[in-house]
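In: Next comes the sequence, and after it the predicted model I'd like to discuss.
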Amino acid sequence: MTITEGRGPEERKRDVLARLERETDIWVASADAGGLPCLVALWFVWDGASVWLSTRITNPTGRNLRDGGRTRLAFGDTQDVVLIDGDVRTYDGKDVPAAAIDAFRAKTGWDPREDSDSYAFFQVRPRTVQALDGVHEMRGRHVMEDGVWVV
């Protein structure tokens, strides 16, 4: 195997931001109080500072996000990965900011509140973002640390 030079930090950040705008689904990892993991793909919206998700508060992911207050989000396959670790704030359908609803509807064509009162919204504020395209990009993969872009 030949290891080639990877992208620089600015290019990685640009690629992450482009994916946050372009992608429709994101992997959402959470765990319950006992540590039982849960992994699902959900539609999402990026507002420039936070990722917004919606799912029923009555399902394991909804409960885990609400109760745990943390998540790991992911795009890509093993050769083109974006990992986002973030803090979660939960909103019910009545309290979610109108701008988040408008952006969610514009991107997905769906307003979860119209389906069921059990849908909640989850604002994920990134704390750490990693971006790597293969093993040669392991070094320098952190493009955000402690909630601040490093580039």
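Out: Right, received. Where do you want to start?

In: okay, CA-based contacts and neighbour counts for the rest of this
Out: Noted.

In: Tell me where the protein has helices.
Out: 9-22, 60-68, 98-108 (DSSP state H).

In: name the helices or strands packed onto the longest strand anywhere in the chain?
Out: Ranked by number of residues, the top strand in the chain under DSSP state E is strand 119-132. When contacts are defined as 3 or more C-alpha pairs under 8 Å, 6 or more residues apart in numbering; DSSP states H and E, strand 119-132 sits against helix 9-22, strand 51-56, helix 60-68, strand 81-92, strand 142-145.

In: which outside residues touch the third one?
Out: In this case it means helix 60-68. Helix 60-68 is contacted from outside by 30-33, 38-40, 55-57, 71, 88-90, 120, 122, using C-alpha atoms under 8 Å, 6 or more residues apart in numbering.

In: Check it against this one:
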Amino acid sequence: MTDAPRSLGQRKADTLARLVSPVLDAWVSTDGPNLVPLTLAWFQDRLVAATDRTTPTAKSLITTGRARVGLGPTRDVVMIDAVLDRWLPVTEAPEIGDAYVAQNDWDPRTAGPSYIFLLLHPTRIQAWREANEIPGRTLMRTGTWLT
């Protein structure tokens, strides 16, 4: 038997706790069905990804300006639709780099000159655990948290 569905407020709190948790690993899609694993950080209401500028993921995200991010196991899912806010070399963003390193287990500023930060602005966030939470899964719509 499944637990009663969480309230919207509890789902938002749980989602925000996950976003600031250590080593925020995610699956990221930028161009349809392809998924790549990336470690993210949560900084000033943005998801921050770090990757080499030459990767297909970085190129696609810069071109399309859109990403879909999946967090968690199948029975505690957070799905985030996001738009690219901006991107910049890891060496040009000390406060972003410090925040990324504080949350994660590696420092992309040591990975080489072609590494960049991609800042993603969430536009829709959904979270659910079991089928009974699917009807109320949307927590954010058009970049605004629902109340």
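Out: Structure received. Every value quoted in this text rests on a predicted model; they were computed, and no experiment measured them.

In: Ok, which of the helices of structure 1 comes nearest residue 131 of structure 1?
Out: helix 9-22 (6.3 Å; C-alpha to C-alpha).

In: Would you tell me which one of the helices of structure 1 is buried the most?
Out: helix 60-68 (a mean of 20; mean count of other C-alpha atoms under 10 Å).

In: Identify the residue range in structure 2 corresponding to it.
Out: Using TM-score structural alignment, helix 60-68 of structure 1 lines up with residues 56-64 of structure 2.

In: one step back: nearest to residue 133 of structure 1, of the helices of structure 1?
Out: When the helices of structure 1 are compared (using C-alpha to C-alpha), the closest one is helix 9-22, at 9.2 Å.

In: Now do that closest one: which elements does it pack against?
Out: Against helix 9-22 of structure 1 (3+ C-alpha pairs under 8 Å, 6+ apart) you get strand 37-46, strand 119-132, strand 142-145.

In: what's the mean deviation for it versus structure 2?
Out: With mean C-alpha distance after the TM-score superposition for structure 1, helix 9-22 of structure 1 departs from structure 2 by a mean of 0.5 Å once superposed.

In: how far is the longest strand of structure 1 from where the chain is centred?
Out: Distance of strand 119-132 of structure 1 from its chain centroid, counting by C-alpha atoms, centre = their mean, to the nearest Å, is 4 Å.

In: before we move on, what about stretch 120-139 of structure 1?
Out: 8 Å.
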